[in-house]
Every structure is written in C-alpha cells, then in structure tokens.
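Visitor: fold the following, please.
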Amino acid sequence: MSVVTLTQDETGAAGSAPEATAPHEVTVPEPTTPTPPRSLTSVRPSVPPERLLADLVPPRHFAQARFGTYRADPAHPSQASTLARLQEFAGEVTARPAGGLRALLGRRRPVPAVYMDGGFGVGKTHLLTSLTHAVTAEAGPGSAAYGTFVEYTNLVGALGFLPTVEALATRKLVCIDEFELDDPGDTVLMSRLLRELADRGVALAATSNTLPDALGEGRFAAEDFLREIQALASRFEVLRVDGEDYRHRAVVTDSEALDADVVAAAAGARPGAVLDSFDDLLAHLATVHPSRYGALLDGVELLALTDVHPVTRQEVALRLVVLVDRLYDRDVPVLLGGVVGGDRQHLFTPEMLAGGYRKKYYRALSRLGALAEEGRRLTAA
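Guide: The predicted model follows:
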C-alpha cells in the first residue's frame, strides 16, 4: 500500500489571510498480485524421535486399503492365494499372547513371518497395509507397526539399536515394506533387528521387488532375501505375487514434459502447491536427512518442478528416490517441466538402471509416473 499526503490550500473568506490547515493522509490501495507458491527449499523440518515412532502406520495413500478392497487379477492366481493366506496370517497374529506371556511362549510357539515377492505395482504394499489395518482393528491401536526399510533404518539411527528394539517389541506385528538388499551395512542391521524382534515373539511381514526382467527367473528376490537374513530364513514363509504393474502408465521418462510457464501457473492457482527449480530442490535435499523428507512435505498438496533434467550422480539420485517414495505415500501429485520426456531422455542414466540400486530407480519411475499423470490431470482440469 502507498500513503499519499494531501494539503488543503484554499483561502478563507475574501480579504482574510489563508487559514492554516493540517495535512491529512489518504491511503491509496495498490493493485494486488497473487501470492507466489512457497518453495520446499525454504523448509527446514525438525523431527523428534517420537514422531518417527508415531509415523510407523500405513501412509495416506493406503489409509483405506483393506483386504476387501484388493482386486486380485484372475489371470494371476497367486494374487488371490496370497490374499487368502494373509487373512489367515492376520488371525494367527492377533491370537498370539501379548507382552511378557508372549515372550515366555515365544520359543515354544514359532513366530509367524511372511515375505511377499513380486514385481512393481502388483499390490504387495496394498496387501501389507491391509494386514496392518486388520491386526490393528482386532488387537487395538499400536499393536502393529508399518514402515519402509528406510524408515526403520532411520529409526535406528535416531533412537539407537536397543531403544528401537524395545519400542517395537511391544507390537504384535512389524511390517517392513520394500526390504532393500543393496546396502550391506543396512541389510545386516535389519537382519539383526528382525532376529531380536522374532526372539521376543513379534510377528513379521516383509515385501521386496523382483526386477521386471527377472520375473521369469522364479523367486529371484526371495532367494536374495533369505540368504541375507540367514538366521531367520527358516521362519519366513515366501508368498509369490505375480502380475503386471497395475498402474499401467508409462514411466515419467516416456511422457512429454510440461512448459515452465504452465507449471508455474498451475502451481500459483492451487492452494498448498510448492514451486521449485529441480536443481535447487536436489541441492536442498542434500541438507535434509532422508528421515525428515516426510516432514518436509507437511501441508504440501502439489509439487511443481521446473527445469527437470536427467540425474547423473548416484547420491543425488538416491535422495530423489526417497523423496518420490514420500510423495507417493502422501498422494502428492507432481508437475514436471523441463527436458525429461520422449524416448531420448531418462531421469536416471542407463548405468543407474543397470546397477546395484536399479530396483530403487525402477520403483521411483513407476511411482513418479503415476504422480505425474495425476498432476497432468489436475492441470487439464
């Protein structure tokens, strides 16, 4: 707003001297402009350990997931058989004693444990979150914990190993989604954590992904999983979930990118949107611990990015993968403006897609493709 000072200069009656008058102020409103969307790079989240524990629940994307809402593909009978087995498994978990009695009986009553193996988008996370909801509904709040492999390793980093064991040992069931085998140190850590929990009578459920080009090779991921958790391998029942990616969408690298002005305009018109340069966001992610990426997205309803381009550095790409997972968990659509698009460009390099972290990258592409499609739908609307 601007303030304009006006002074009265009229003379008084004829023949008299001018009368002194006090100046008075008139406020003149300026044209209003829309408030630009805020940027993720301005957010510095602080996450106490208590929140990390409280967040071990199914994410918003799967808040309504239930066994009854899972649609098994008739073309792949393993989906229906896995669904039926998990419904039985939920009953076995809730029937187990709790607390000290469970610990006393743990060695005499085998701890139930299941592992779901399959490709991307076949519904493993839907089934795992449905299992979590089923146990919680029957045994009460706090009876089951759900988190990704990364969230559990972050929890150990924040609390320490033994405090994490003590906190999770109070649960009847601990679910680990996207069990990762690409980091030897983290794999050993998680194997030890699962062994400690199983020894205390906690039931376990886990998932991992088989690469698309390995689906015909049998239980490719399951063999790796069982090898890495040697001490627990005999306790896990492997459930194969066959099928194709239900999202049935081209990955983001096969989509035409949006113009920067379209991205900015869409972000400016939507409440809760954030607008960032791709490079600025990637640089900011390096300053935030991955355990805080969820908090980084608090209140965000749309992520709009400009100047999106292929990522060539592995450490940068891995941070982006974690962000995509948190975006997907929270159903946050994305708008991508830049050069990523068409058959010539890829968000991740061919070397990355063929390397040791390829499962992470394929999962991120599948999920980001779905979020980008939702962003396009919002823009079109």
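Visitor: from here on, contacts and neighbour counts on C-alpha atoms
Guide: Will do.
Visitor: what's the burial count for A370?
Guide: By other Cα atoms under 10 Å, the residues close to A370 number 22.
Visitor: that one and V122: what is the separation?
Guide: 14 Å (Cα to Cα, to the nearest Å).
Visitor: next: L303.
Guide: 26 Å.
Visitor: ok, those two, which is more surrounded?
Guide: Taking neighbours as other Cα under 10 Å, L303 and V122 compare with L303 leading, 24 against 21.
Visitor: tell me the span between the first and last residue of stretch 347-360.
Guide: For stretch 347-360, by Cα to Cα, the gap between its terminal residues amounts to 13 Å.
Visitor: whoops, stretch 157-165 was the one
Guide: Stretch 157-165: ends 12 Å apart by Cα to Cα.
Visitor: ok, now stretch 338-353?
Guide: Stretch 338-353: ends 21 Å apart by Cα to Cα.
Visitor: hang on, A113 packs against E237?
Guide: Yes. Between A113 and E237 there is a contact at 6.2 Å, judged by Cα atoms under 8 Å.
Visitor: how about the strands in the stretch 1-150 of the chain?
Guide: Along the stretch 1-150 of the chain, counting by DSSP state E, counting those that start in this stretch, strands occupy 2-6, 24-28, 113-118, 144-148.
Visitor: nearest to D245, of those?
Guide: strand 113-118 (10.2 Å; Cα to Cα).
Visitor: could I get the contacting residues of the residue lying closest to D177 once chain neighbours are set aside?
Guide: Residue nearest to D177 in three dimensions, not counting chain neighbours: T148, with 4.4 Å by Cα to Cα, 6 or more residues apart in numbering. Neighbour list for T148: 176-179 [criterion: Cα atoms under 8 Å, 6 or more residues apart in numbering].
Visitor: next, the structure of the following sequence, for comparison with the previous one:
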Amino acid sequence: MTERLIDRKPVIPADQLVAQMVPPPMFNDVSFDSYIPDPKEPSQSQAVQTASEFASEVAKRKKGKRGLFGRKSKSTTGSGLYLDGGFGVGKTHLLASIYHAAPEPKAFGTFVELTHVVGVLGFMKAVDELASHSVLCIDEFELDDPGDTMLVSRLLTELSARGVSIAATSNTLPGQLGEGRFAAQDFLREIRKLASVFETVRVDGPDYRHRDLPPAPEPTDPAELEKRAAETPDATLDDFDELCEHLSKLHPSRYGKLVEGVSAVFLDNVGPADDQAVALRFVVLADRLYDSSIPVIVSGARLDEIFTEEMLAGGYRKKYLRATSRLLALSRFGAAAHSNT
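Guide: Here you go, the predicted structure:
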C-alpha cells in the first residue's frame, strides 16, 4: 500500500534546530559562478557582484583585523543585505551562495523556521546559539503578523550588535513588508526599524521556471493517479483535504521533515483551499516540496486553482503567486517524469 503523508508525525529535537539550519538540497552545490545572469536584466549581474562582495565582507568580519600588538578584534556590528525581486529570478540561489562562501558557523533558514527556533529555544537561548555565527541567511522573509515581526526585529538587532551579518530574500522591499495587512503604529514602527538593518539590492527578470513553457498540466484521472503512485518507489498518496487537515496539526517548520525521503507526492481530489489558514499552510508545504525538487501529481483541480481569486486579491497575493509558480514547476516535473517512463 502506498505511504501517506498524513501518517507521518515528524519531530525535530530542540538541540538539532540550529544545526539543521542549512540550505535545502536543491541548493547544496550552487555558487556565485553557477548563477547565470540574464543579459537582458543588468540588475542580475549587479546582484551577483554585490552578494559576492557581501560574502567576502562577512569572511573578513569573522576573521577580524589585526589591531594594536597584533590582537584580533571582531567587528562589533554585522552588516545586512536584502535581495528583493519577483519570483524565479534566483534570489535563493544567491542567498545559498552567500551561505556557502561564508565561514563556519553559519545558518540558513526560512522566516517561519527562524520564528520556530526562537519559540522552542526561547529568545535569549536562540540569541546565544546564533551569536557566534558569521552570517544568518533568511529566505522568504514575509511577515504574517505583528508578533513575528517584532520578535524577528528584536532578534536581528541583538545578533547584529554581536557581529552577526544578516542576508535575506523576499518579494517585498523591507519598508513595505506588512503593507495591506496590519496598520497598527507599533507594527509600522517595527517595520521601519527592521528595514534600517539592510542594504537593499533589486533582482529583476522573468520567472525562469516558466520561460517558454506550456500551461499547467491537466489533472490525472483518479484511478490512474492511484496506479502511478503505487508504481513509484517512495511516493506518497493523500487526499487533498485530509492532507490540509494534517498540516493544521504540525508546526510549519516540520513540513520539510514531513516530506523527507519522498520521491513524488500524489494528491487526490485537489480543489480550492477553503480558507486563508489552509492556503497559507499549503504555501509552506509547496516551498518545502520545491526545496527538495519533489514532483507533484494531482487529480481534481489543477495546481493553479488552489488559491482563489479572492485570496489573490488580498494581502498575501505575492505569497500565493510564488507558491503557484513553484507548484506548476513541480507538476511539469511530474508530467515529464511520467512521459519518460
């Protein structure tokens, strides 16, 4: 019988939370040299140069400078780099390249993983665990509520003061994070404080995942879906609504562990997400599937029909569009794999 994701209940021990903060598998071997800038988008070449210079500066700060009597003194404050741009322009590639070029210890994680680390370890323990790092790389820097914003703002302020450099990616400029969602003055003040940490670099260009590609693959017949899942080693097969319910019982930081070792994800009866909370959890799952290059094959609705027009018109529009971009890439991956069998 084909395994189901809903039967998995992954647990990450607290003492491994920081140690597991590394780039996802698809970015294990990337570098600044392997990033191929689009000649039509000069901002991409500039971003590579700036990111490379930032990584070099991180190494210098970590090494410290020889001062009076030959003593070493580490830089008292860390630097910050913020890579802003649309979907599929290679921001995560550059962020992972910064990580690989920086000296140990170092950490790489998504925004939601970082908030989970702080939640489990406690604020000061998290600061102590990360304070010796040369750089903290934060992917998908998107703020969903004022509490997380203030928490991360305070964390980055503490780490920067201890000499940790911060690199981050998102699809929204730091001064605009949270726009369209919260209007509280305290929240806006925290946003501005956070923005001052970063030097912002724009990365323009079309989404490389969909250049000259056909529309999303049509859903598979349910009987064929079950047959393909059974014939695919290490694949999982789940009902879409049941999986969404299971996700509600797991912290999003565990979603990566949830799909660990899975070769392909088959989803039956896919349809529009029934509310915002369900949709946002599925966004995180889509990110973790994409990180591990796991094909997604579905029956029911197409993967570009999960997020409703109403959702796409709201404050999480960019998050949903990014997830759709990644899901379509994974669905084409699944379709291509099937055509080659």
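Visitor: let me see the TM-score of these two.
Guide: Comparison of the two superposed chains (TM-score structural alignment, normalised by the length of structure 2) gives a TM-score of 0.89, and 325 aligned residues with a Cα RMSD of 2.4 Å.
Visitor: just the ones of the contacts of T148 of structure 1 in strands?
Guide: Secondary structure from DSSP state E places 176-177 of the contacts of T148 of structure 1 in strands.
Visitor: follow-up on the earlier one: distance to R102 of structure 1 for the strands of the stretch 1-150 of structure 1 - can I get that in CSV?
Guide: As requested, those are exported to CSV (distance: least, Cα to Cα, whole Å):
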stretch, distance to R102 of structure 1
strand 2-6, 72
strand 24-28, 74
strand 113-118, 15
strand 144-148, 15
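Visitor: closest to Y70 of structure 1 out of the ones you listed?
Guide: strand 113-118 (15.0 Å).
Visitor: against structure 2, where does the closest one fall?
Guide: Mapped onto structure 2 using TM-score structural alignment, strand 113-118 of structure 1 covers residues 80-85.
Visitor: sorry, back to before: look at A113 and E237 of structure 1 and report which has more neighbours.
Guide: A113 (23 against 13).
Visitor: for that one, give me its contacts.
Guide: If you count contacts by Cα under 8 Å, 6+ apart, then A113 of structure 1 has 203-205, 235-237 around it.
Visitor: now do F240 of structure 2
Guide: F240 of structure 2 neighbours (Cα under 8 Å, 6+ apart): 267-271.
Visitor: in structure 2, what residue corresponds to G160 of structure 1?
Guide: Using TM-score structural alignment, G160 of structure 1 lines up with G122 in structure 2.
Visitor: how about L282 of structure 1?
Guide: L282 of structure 1 maps onto C244 in structure 2, by TM-score structural alignment.
Visitor: next, count neighbours for that match.
Guide: 20.
Visitor: before we move on, what about the one 3 residues further on?
Guide: The criterion is other Cα under 10 Å. On that basis, L247 of structure 2 has 21 neighbouring residues.
Visitor: what's around the closest residue in space to R358 of structure 1 that isn't next to it in sequence, how many residues?
Guide: Counting by Cα to Cα, 6+ apart, M352 is the residue found nearest to R358 of structure 1 once chain neighbours are left out, at 6.1 Å. Using other Cα under 10 Å, M352 of structure 1 is surrounded by 19 other residues.
Visitor: what helix or strand is M352 of structure 1 on?
Guide: Using DSSP states H and E, M352 of structure 1 maps to helix 350-354.
Visitor: corresponding residues in structure 2 for that helix?
Guide: By TM-score structural alignment, helix 350-354 of structure 1 lines up with residues 309-313 in structure 2.
Visitor: buried ones in the matching stretch, by neighbour count?
Guide: For stretch 309-313 of structure 2, the neighbour count (16 or more other Cα atoms under 10 Å) marks M311 as buried.
Visitor: kindly report the same for stretch 311-326 of structure 2.
Guide: Neighbour-count burial for stretch 311-326 of structure 2 [16+ other Cα under 10 Å]: 311, 316, 318-326.
Visitor: how about stretch 234-241 of structure 2?
Guide: Those would be 235-241, for stretch 234-241 of structure 2 by 16+ other Cα under 10 Å.
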